[in-house]
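Chemist: Give me a 3D structure for the following:
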Amino acid sequence: MAEAPWITIVGLGEDGPEGLSPASRDALGAAEIIMGPPRHLALLGDTEAEQIPWPVPFADGIEILRGFQGRGVVVLVSGDPFWFGAGRAISKAFARDEWRAIPASSTFALAAAQMGWPLEDTLCLGLHAAPLQRLRRHLAPGGRAIVLLRDGAAVTDLAGYLSEQGFDASAMTVCEALGGPRERISHLSVAEALTGSFSHPVCVALEVAGAGPVVPCASGLPDEMFKTDGVMTKRPMRALTLSALAPRPGEHLWDIGGGSGSIAVEWALSHDTCTASVIEVRADRAALIRTNAEAFGVQDRVSVVEGSAPDALDPLAVPEAVFIGGGLGPAMLARITRLPAGVRIVANAVTLEAEALLTQFHATHGGTLMRVEIAHATPLGPKRGWSSAYPVVQWSVTL
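Modeler: I've put the predicted structure just below:
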């Protein structure tokens, strides 16, 4: 095996070899093999090293790269490989002493320089391999974002999505082939972007404006933001439940009896590293959960398990928190309370039987037992009166 590192990840700009640093030039000059997307290889031109196009899907290229172990390989990427780039996948697949990286200016940096936007105040999103819904939680008037897109057609898709969400007054600056001879900057309205033609590589600097509904930062999103068949933890109780669940970065939730999936979706929205498994026995409600997760762009972090607990829990990884919103019973609670110390449990009950069960487990395991009664003002003849919802008993405990 050759001396490590045998992989060099080289950031390449749209100006091709002209913009390469001396270290990048040296790496290319010493390479036996150069791998990269066909567009990058074309920018590089002829070389003494063997050139191998990186395949689609991207993961297939990792195995091809692995086959060259011990030889000097340069992998060409766009700009900074560790900002929504290929560096993530390569660094996960190979040991730290097998690779090194030489970044170039990122697309975000080039776009920010065009716009005069401080990067620390600008949302940067890579949506070239992610759904546009990932942007949903960030859509608020006055917001600024630089968004990487997969191809020119995705600019029109983004404009359509903004219009659907009620943010059709937004301004879009479309940046094509930044930093190279084909560079083109277009300042457009959403309506103009819908009819435009754009080429890859492309990003959009977005200034959000419009009257669309904004996703609040606090727990307890408006009920109307979710698709539901009526079975859903309503807004006030959802806010209390999420407060008791207390999501923290990197944690995983079991949401048992998911209904519409509102608890799991808000758990995932609390931090980009929070994940959830939703257990739901009904196929129609499982479909609703998936729809809601997609609407908020968290479908990659909210998985749906169709089945009944506690049996459906057995294959799942141990969570940091558990919410029981449905199917409450002795077997369920017995299974949940056998989880390791430190796991947080929150269970909500409406029926007298379920309330009695929570009272019993509270006596055994401790924690907090709380009864919540909520009433809303509703018309009462020509005047108004209080309409009470069923009281909810909530047990929360850290094992």
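Chemist: make it CA atoms for all contacts and neighbour counts henceforth
Modeler: Noted.
Chemist: quick one: A191 is in a helix?
Modeler: Yes: A191 forms part of a helix when assessed by DSSP: H, G, I helix; E, B strand; the rest coil.
Chemist: what sits against the residue nearest to the spatial centre of the chain?
Modeler: With distances taken as Cα atoms, centre = their mean, V298 lies nearest the centre of the chain, 5.0 Å away. By Cα atoms under 8 Å, 6 or more residues apart in numbering, the residues touching V298 are 134, 265, 268-269.
Chemist: Just give me the closest of the residues you listed to P379.
Modeler: The shortest approach to P379 among those belongs to V265, at 32.6 Å (Cα to Cα).
Chemist: Now do the SS call for the closest residue in space to that closest one that isn't next to it in sequence.
Modeler: Counting by Cα to Cα, 6 or more residues apart in numbering, V265 lies nearest to A293, which is 5.9 Å off, once chain neighbours are set aside. Under three-state DSSP, A293 falls in the helix class.
Chemist: quick one more, to check against the first:
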Amino acid sequence: MTRVCVVGIGADGWDGLSEPARDRVRAADVVLGGSRQLDLLPNVDGQVRRAWPSPLRDGLVPLLDDLEGTTVVALASGDPMVSGIGTTLVALLGAEAVEVVPAVSSIALARARMRWSAETTDVVSLVGRDPHLVLRWLGPGRRLLVLSSDERTPAVVASLLVEAGYGTSAMTVLADLGGPSEARVDGAAQTWGDRESPRLNVIAISCAAPYDVAPLALVGGLPDDAFEHDGQLTKRDLRASALARLVPLPEALLWDVGAGAGSVGIEWLRAHPSARAIAVERDPERAARIRRNAARLGVPALGVVEGAAPGALADLVRPDAVFVGGGATRPGVLEACWDALRPGGRLVAHGVTLETEALLARWFGEHGGELTRLQVEHAEPIGGFTGWTPARAVVQWAVTKGHHDAESS
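Modeler: As a prediction, the model looks like this:
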């Protein structure tokens, strides 16, 4: 197995490397990196320099296989484990095959330039990602450091902030941090326009919005009007209850079956940036609506599968949690979800009809868990007075799959 030493290098190039980092570069048979990074190194007799393959991830394994038996150094920008090649190499080769020698990251330099503490700052990487991701993090008073993908990213982000009602947010573009051409440009999102910035940049955002722009929390239970929908929506209070029992966790995968507007899958993804979710919806118009909701609420990575369960579930990655918001009585749906669920996984199903209630009661009798009837009432006008208007009662079955259940399913 090829072993790789990943060396972080800043915009100040060779001069900014520590002596141990320089020793590793000098001793390497092969140095991998971007052309800009390779150009920062002095010549080393007999050393092979190779640029990263394109596409990167697909080309890495055959490239490293060709380098078996050689001493390999890979160059990374700043800290290799901050949206860097170090993370990719660890995922491909395993931690034992990768040594990491970091430099000061652009995020650390940006915090220093802005005088922002790590504790009060959130980091968002848009490198090779959909810029709508930044919308997940918006909230009055939040500080964001955004790793840009290219010279157009600041203008795109500014436009997204304006559309979301955060046009008064202060933006600072910090370019070529740590290098001789370091530069800074300050402004507001609403006046940023379409100007380009230097290609290597970090965006610092102090989020601000008028009082009538409702902040959207990262905990479950967004307002119903945060979602575009046609009435097929798991309402706010029921959604918060379901998410509390689904327990969003880092890197965990949720199936949102019969997704409607996609609200449960979207809130699952908003709970943690590494969470994963797939919304399964048979209606094409609703599936398109789910995609729009996901982008607008900052989780464009939500997978959307158009098709009816259980057939549409057959080739999906096994989930860590499943929410069945509609179609539980369709033959085979609960069985398919239960069989696919990993041991220790959570399943939550909702029902409003007598038929679904009877089905969930039977599954509760067989597998245990919690069977809860939820009734929500809202105060609404009654003539010249105010009274309680009840919504339909919803039966909620929530259960954790045990190892015994997994063995018998």
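Chemist: Mind giving me the packing neighbours of the helix or strand harbouring E267 of the second structure?
Modeler: Counting by DSSP states H and E, the element that carries E267 of the second structure is helix 263-271. Contacts defined by 3 or more Cα pairs under 8 Å, 6 or more residues apart in numbering; DSSP states H and E place helix 263-271 of the second structure against helix 236-246, strand 253-257, strand 276-281.
Chemist: the inter-axis angle of the last one versus helix 263-271?
Modeler: With axes from the mean of the first three to the mean of the last three Cα atoms, to 10 degrees applied, the angle from strand 276-281 of the second structure to helix 263-271 works out at 170 degrees.
Chemist: same question, the longest one
Modeler: Counting by the same axes, to 10 degrees, helix 236-246 of the second structure lies at 60 degrees to helix 263-271.
Chemist: can you give me the helices for the stretch 1-150 of the first structure?
Modeler: Along the stretch 1-150 of the first structure, counting by DSSP state H, counting those that start in this stretch, helices occupy 22-30, 38-44, 58-66, 87-93, 107-115.
Chemist: Make CSV out of the ones you listed and add distance to D157 of the first structure and mean neighbour count.
Modeler: Shown next, in CSV, are the helices of the stretch 1-150 of the first structure (distance: least, Cα to Cα, whole Å; neighbours: other Cα atoms under 10 Å):
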stretch, distance to D157 of the first structure, mean neighbour count
helix 22-30, 36, 15
helix 38-44, 23, 16
helix 58-66, 23, 14
helix 87-93, 26, 15
helix 107-115, 20, 18
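Chemist: Out of these, flag the one nearest R238 of the first structure.
Modeler: The minimum distance between R238 of the first structure and the helices of the stretch 1-150 of the first structure falls on helix 87-93, with 35.4 Å, by Cα to Cα.
Chemist: Tell me roughly how far that closest one lies from the second structure on average.
Modeler: Average distance, helix 87-93 of the first structure versus aligned residues of the second structure after superposition (mean Cα distance after the TM-score superposition for the first structure): 1.4 Å.
Chemist: Figure out how far that helix is from the centre of its chain.
Modeler: 19 Å (Cα atoms, centre = their mean, to the nearest Å).
Chemist: okay, that helix sits on what stretch of the second structure?
Modeler: Helix 87-93 of the first structure lines up with residues 86-92 of the second structure when matched by TM-score structural alignment.
Chemist: what sits up against that stretch?
Modeler: Applying Cα under 8 Å, 6+ apart, the set of residues contacting stretch 86-92 of the second structure is 6, 57, 61, 76, 80-81, 97-98, 100.
Chemist: quick one: contacts of stretch 382-392 of the first structure?
Modeler: Under the criterion Cα under 8 Å, 6+ apart, residues 348-350, 371-379 lie in contact with stretch 382-392 of the first structure.
Chemist: Just the terminal-to-terminal distance for stretch 188-195 of the second structure.
Modeler: End-to-end distance for stretch 188-195 of the second structure, by Cα to Cα, to the nearest Å: 13 Å.
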